[in-house]
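Asker: Next one to model:
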Amino acid sequence: MPTALITGCSSGFGLATATLFLAKGWDVIATMRTPDATLFPGSDRLTILPLDITSEGSIADVVKKAGAIDLLVNNAGFGAPVPVELTPLATAQQLMNTNVLGTLSLTQAFLPLMRAKKSGVIINVSSSVTTKAMPLIGLYRASKAALNAWSESLAIEARPFGIRVHVVLPGRSPETKFGQNAQAYFGGRDDPAYGKMVDEFIQMVGNSHAPVTHAEDVAEAIFAVANDQHAPLYTAAGEDALHSLTEAQHRSPFSY
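Answerer: Down below sits the predicted model:
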């Protein structure tokens, strides 16, 4: 059976994706910072490995243990909803190190193995916020837009080697920690300049009546792309993400 390596499997999109691929009969290498076998049903097709995508040593160890894989799902990421003005440089660096450079490093490590066997699929989990500007996520959006940009170039570069590259764009999800992170980053929600904006953002994230993206939506989108030789570069996951992507395609049909 084909083998998928999926990052960020401790919760949310990664956990749902690994669970779905196992159910569909794939061999799965589920990675996370702190391995937890209790998250999954017992299976001889499941391997759980520790992985910190910001650590070159951790990446090298995973590549050595995993070997040649058929599918790499770059799902691990970091989100921080903070106004651009108030974003600490350390937070901006963490966003870029995880969402852009960490994902890039892991991809670069597996590409030679995929080129050697002249096949492979790489799916990068980005975000539908890259299709439309929103407040409080400027640096997060910038990191995901950078991920999109190098994914587009890699898709062209990797094609002659039989390797497909795709981007999945999830929408707002109750399974992510954006609402929690917003409250954590804004212990001072009484900020005279941005307090109201932060409150509105937290309410928007927690709005149970608006269309959202569930972890299962993302898992199903990733599985569909992995098994479709003619999948587009960008695939929306979730009703809200599909709406955002459709709007973006109308605005700039050559970008998506």
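
Asker: From here on, just use CA atoms for contacts and neighbour counts.
Answerer: Fine.

Asker: A helix includes Thr54, no?
Answerer: No. Assigned with DSSP: H, G, I helix; E, B strand; the rest coil, Thr54 falls outside any helix and is coil.

Asker: Regarding the closest residue to it other than its chain neighbours, what is its secondary structure?
Answerer: Spatial nearest neighbour of Thr54, excluding adjacent residues (C-alpha to C-alpha, 6 or more residues apart in numbering): Gly102 at 4.8 Å. Of the three states, Gly102 takes helix according to three-state DSSP.

Asker: pretty sure Ala155 is in a strand, no?
Answerer: No. Read with three-state DSSP, Ala155 is helix and lies in no strand.

Asker: another one to check against the first:
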Amino acid sequence: MQLPETRPLVETQTHSMEQKIVLITGASSGIGGASARTLAAAGYRVFGGVRRLDSVTSVPGIEWIQLDVQDEESVAAAVRVIIERTGRIDILVNNAGVSLVGPVEATSIAEAGALFDVNVFGVLRVVRAVLPSMRSRRSGLIVNISSVLGFLPAPFMGLYASSKHALEGLSESLDHEVRSFGVRIVLLEPSFTNTNLDTNATRTKAVIKDYAAALACSVDAVRQQVSNAPPPDEVAKKVLAIAEGTRQFRQPADGRAKLLSFLRRFAPSGQVDKSLRRAFGLEA
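Answerer: Alright, predicted model coming up:
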């Protein structure tokens, strides 16, 4: 099997043996791209996993590597190349993800399967490829980028929220399983972030007219909140803090996420329900 291509910025770049080795999936843009730049600037040796090398440009400290989380052979080959070059992967950031907007009723099984293939099974593929090395070294950190929708579902994002709920369950179970090997899992839960994930989200192919008005209100509300949301660099700072040692298992990535987490746990359910409906344009 042909090994994946990589593209370092500077061919003569040298690397200290003390540098932490980081693999970030979905690193071409958004939270993944910001995290790659932030960790590289902080002195980490970063491998940015991307599906297509021609989609990225050279960035100091980042070595781009072909990695498609939907392709098990691609994942295995990329991980093998990194370990051959560096001897290890210290930190894995599972960031690659896609979104899907539309009524649950309008979502086909194929659409749901494609979403889960990236957001859940993609994580599983990369974790399975990286863990043997981490276990053998009795050291490692896996950061899974979740969402506030991982604990607080939103209308017309039912399958995306389901995938993040699945990711959270997988992560918590995994953390118990690997802790004795010196490996820890951290869930990072951003709220709205100013990236293209939500604004360019795929729509369900099927259209059900009964949902049209509410769906339009919800999409407009999301776009407005995304436009006013903090940039992905703010989430990247949390990724860096986790890499530096903030290892609490579940971590809201920003103030809004922290507030929503608190309200979900302690506020009356009726109050949370009304607030959520207002936020997504379903009630005035």
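
Asker: quick one: TM-score?
Answerer: Once superposed, chain against chain, the TM-score is 0.89 (TM-score structural alignment, normalised by the length of structure 1); 246 aligned residues with a C-alpha RMSD of 2.1 Å.

Asker: Around the residue nearest to Thr54 of structure 1, how many other residues sit close by?
Answerer: By other C-alpha atoms under 10 Å, the residues close to Gly102 of structure 1 number 23.

Asker: Test my guess that it contacts Gly57.
Answerer: No. Counting by C-alpha atoms under 8 Å, Gly102 of structure 1 does not reach Gly57; the two are 11.9 Å apart.

Asker: Please identify the residue in structure 2 that aligns with the residue nearest to Thr54 of structure 1.
Answerer: Structural alignment (TM-score structural alignment) places Gly102 of structure 1 against Gly122 in structure 2.

Asker: How about Leu89 of structure 1?
Answerer: So, by TM-score structural alignment, Leu89 of structure 1 is matched to Ile109.

Asker: what sits against the match of Gly102 of structure 1?
Answerer: Each residue near Gly122 of structure 2 by C-alpha atoms under 8 Å, 6 or more residues apart in numbering is listed here: Val69, Gln70, Ala96, Phe116.

Asker: Most neighbours among those, which one is it?
Answerer: Top of these by neighbour count (other C-alpha under 10 Å): Val69, with 28 neighbours.

Asker: So that one sits against Val118, correct?
Answerer: Yes. Counting by C-alpha under 8 Å, Val69 of structure 2 touches Val118, with 6.5 Å between them.

Asker: Overlap of the contact sets of those two?
Answerer: Common neighbours of Val69 of structure 2 and Val118 (C-alpha under 8 Å, 6+ apart) are Ala96.

Asker: can I assume Pro252 of structure 2 is in contact with Glu189?
Answerer: Yes. If you go by C-alpha under 8 Å, Pro252 of structure 2 and Glu189 touch, sitting 4.6 Å apart.

Asker: that older thread, how much space between the match of Gly102 of structure 1 and Glu72 of structure 2?
Answerer: Noted for Gly122 of structure 2: a distance of 8 Å to Glu72 of structure 2, by C-alpha to C-alpha, to the nearest Å.

Asker: now do Arg137 of structure 2
Answerer: Taking C-alpha to C-alpha, one finds Arg137 of structure 2 at 23 Å from Glu72 of structure 2.

Asker: just the strands in the stretch 151-256 of structure 1 please.
Answerer: Listed in chain order, the strands of the stretch 151-256 of structure 1 (DSSP state E, counting those that start in this stretch) span residues 163-170, 234-237.

Asker: Which one of those lies nearest to Asn227 of structure 1?
Answerer: strand 163-170 (10.8 Å; C-alpha to C-alpha).

Asker: corresponding residues in structure 2 for the closest one?
Answerer: Mapping strand 163-170 of structure 1 onto structure 2 (TM-score structural alignment) gives residues 183-190.

Asker: which outside residues touch that stretch?
Answerer: Counting by C-alpha under 8 Å, 6+ apart, 134-135, 138-148, 150, 168, 171-172, 174-175, 178, 235, 239, 242, 247-254, 257 sit against stretch 183-190 of structure 2.

Asker: redo that, cut-off 6 Å
Answerer: Stretch 183-190 of structure 2 is contacted from outside by 139-148, 175, 249-253, using C-alpha atoms under 6 Å, 6 or more residues apart in numbering.

Asker: Thank you kindly, that will do.
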